[in-house]
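*Asks:* Pasted the sequence and its predicted model underneath.
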Amino acid sequence: MRKPQPDRYHHGNLVEALIAATIDIVEERGVEHVSVREAARRAGVSPGAPFRHFATKTALMTAVGEQAMDRLKAAVDAALQATLDQAPLARLEALGSAYLQWALRNPTHFQIISSRSLIDIAASESIRTANAAIRAVMVGLLEEARRDGALAPDLDIAQTVLVTRAFGYGLARMAIDGHFGEWHTAEPPADAVPKALRLFMGLLKAKPS
């Protein structure tokens, strides 16, 4: 028999309780077992209680995605604030490191925010705004590095943003999905990921004349 779920709900925090319950379901049973009613049961509220907040599973998963993005953005902002006195490419590396470290520490949140089949990006202004803000910072740092002569001169900024994003996302996805056992057995992902990031950043730098 299943152990009874603790009553998570306290007045005023139903949304937070439902999000926490959803994370538990994903981690224990997989995304396919998430439902608004099951989240309500785990949160200790009536089956109908969540529907004024989340009419569908997608709406509930999008709320988890918004929580994930808020936390990711906070990690990125902290890294950028801590490197205000550093060169633009060093700050870009700090941004990438914050993203990767957050993903490795929060694999469930990362998987949910990464999957456009689980969440409704068009319905979430907060996710779109945060994504746009991070992209704008990346563009700004690359443009500043170009003005300083630190960026390889043949790199197109827009393409470099795309490749940088793809690299970070792909590296995080490989680590979380367990691909390192096939492609890099020398060390665990926590050690290999920052070294890979450093290697990638070296490819963006202008070569000494």
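*Replies:* It's in.

*Asks:* okay, CA-based contacts and neighbour counts for the rest of this
*Replies:* Fine.

*Asks:* just the helices in the chain please.
*Replies:* Ranges of helices within the chain are 14-29, 36-43, 57-81, 88-105, 107-114, 125-147, 157-177, 180-183, 189-204, based on DSSP state H.

*Asks:* What angle do helix 36-43 and the first one make with each other?
*Replies:* This points to helix 14-29. For helix 14-29 against helix 36-43, the angle by axes from the mean of the first three to the mean of the last three C-alpha atoms, to 10 degrees is 100 degrees.

*Asks:* Just the residues contacting helix 14-29, thanks.
*Replies:* The contact list for helix 14-29 (C-alpha atoms under 8 Å, 6 or more residues apart in numbering) reads 8-9, 31-34, 39-40, 42-43, 50, 53, 60-61, 63-64, 108-109.

*Asks:* For it, buried residues please.
*Replies:* Neighbour counts using 16 or more other C-alpha atoms under 10 Å place 14-26 of helix 14-29 among the buried residues.

*Asks:* out of the residues you listed, what pair is the most spread apart?
*Replies:* Among the buried residues of helix 14-29, the pair separated by the greatest distance (C-alpha to C-alpha) is 14 and 26, at 18.4 Å.

*Asks:* Touching, residue 93 and residue 196? I think so.
*Replies:* No: counting by C-alpha atoms under 8 Å, no contact exists between residue 93 and residue 196, whose distance comes to 11.1 Å.

*Asks:* here comes the other one, which I'd like you to weigh against the first:
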Amino acid sequence: MAKAKAPHRTGYHHGNLREVLIDAAVQLVEEGGPDNVSVREAAKRAGVSPGAPFRHFSNKTALMTAVAEQAMSRFRSEITDAVEKVATDDPIERFAAVGIAYLRWAIRNPTHFQIISTRNLIDWDASESLRHDNEAVRSLMEASMAEAQRRNMLRSDDMAETQIAARALVYGLARMYIDGHFAQWAVAGHTGEQTMQNVLKHFVTLIVK
């Protein structure tokens, strides 16, 4: 499966080194996985001295955390936009929109998805923006589920378990797609996205009355 490539900048210009290093880190992950990343290698890609990046990133974890922050911000924006475009006041439709947007973003940004979902690559606890954006996405799902519960639309009263099941489903589907597991289930590559959406819709039918 072809991976979406990070945009290649024309090179380092005064004032944009941080962004160039972030792009370089993404490219290094795409080429050889997270173990391929180092601050020094990112500096080499940026065409600057080995010591220059340390004004912005003290170590690899700090660099990868910055990549994750950028990715999570875009992730939150895309999911928020998808929910806002739902034309009805049906909370189940909003809930499904969160899941579909999650899957679409993941399969179009596999490297970024890998980074934000691998906690040992980043300093999650130290990043307020990561936690804030993640909570914003989670709140969109929780709000739709809470409204559905108030309207007596759900089979279960246990919202925590239902939300965990939903999160596990979309995360698992995204990982299966990105890691190439769908072929084992006779799912052709060009039908993968539609298959994931169909599975999500099936899940929704199981939780609603």
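*Replies:* Right, received. Where do you want to start? As the structure is a computational prediction, the values presented were derived from the model and not from experiment.

*Asks:* List only those of the contacts of helix 14-29 of the first structure flagged as buried.
*Replies:* 8-9, 31, 34, 39-40, 42-43, 50, 60-61, 63-64, 108-109.

*Asks:* ok, these vs residue 120 of the first structure, which is closest?
*Replies:* Distance to residue 120 of the first structure across those (C-alpha to C-alpha) is lowest for residue 61, with 8.4 Å.

*Asks:* now the closest one, nearest residue through space, not along the chain?
*Replies:* Distances taken as C-alpha to C-alpha, 6 or more residues apart in numbering place residue 119 nearest to residue 61 of the first structure, at 5.6 Å, with adjacent residues excluded.

*Asks:* Excluding chain neighbours, give the residue nearest to the residue nearest to the spatial centre of the second structure in space.
*Replies:* The centre of the second structure sits closest to residue 113, judged by C-alpha atoms, centre = their mean, with a distance of 4.0 Å. Spatially, and ignoring its direct neighbours in sequence, residue 113 of the second structure is nearest to residue 106 (5.5 Å; C-alpha to C-alpha, 6+ apart).

*Asks:* Can you report how many residues neighbour whatever residue of the first structure lines up with the one you found?
*Replies:* With the correspondence set by TM-score structural alignment, residue 106 of the second structure lines up against residue 103 in the first structure. When neighbours are defined as other C-alpha atoms under 10 Å, residue 103 of the first structure has 23 of them.

*Asks:* likewise the one 3 residues further on?
*Replies:* As a burial measure, the neighbour count of residue 106 of the first structure was computed by other C-alpha under 10 Å and equals 15.

*Asks:* Please say which position in the first structure residue 147 of the second structure maps to.
*Replies:* Matched to the first structure by TM-score structural alignment, residue 147 of the second structure sits across from residue 144.

*Asks:* what's the nearest residue to the residue of the second structure positioned farthest from its centre if we skip its chain neighbours?
*Replies:* In the second structure, the residue that sits farthest from the middle, by C-alpha atoms, centre = their mean, is residue 49; the gap is 31.7 Å. Distances taken as C-alpha to C-alpha, 6+ apart place residue 43 nearest to residue 49 of the second structure, at 6.4 Å, with adjacent residues excluded.

*Asks:* Contact partners for that neighbour?
*Replies:* Counted by C-alpha under 8 Å, 6+ apart, residue 43 of the second structure has contacts 21, 49-53.

*Asks:* That one maps to what in the first structure?
*Replies:* Counting by TM-score structural alignment, residue 43 of the second structure lines up with residue 40 in the first structure.

*Asks:* can you tell me how far the closest residue to residue 206 of the first structure other than its chain neighbours sits from residue 164 of the first structure?
*Replies:* Nearest residue to residue 206 of the first structure in three dimensions, chain neighbours excluded: residue 152, at 3.8 Å (C-alpha to C-alpha, 6+ apart). Using C-alpha to C-alpha, to the nearest Å, one obtains 14 Å as the distance from residue 152 of the first structure to residue 164 of the first structure.
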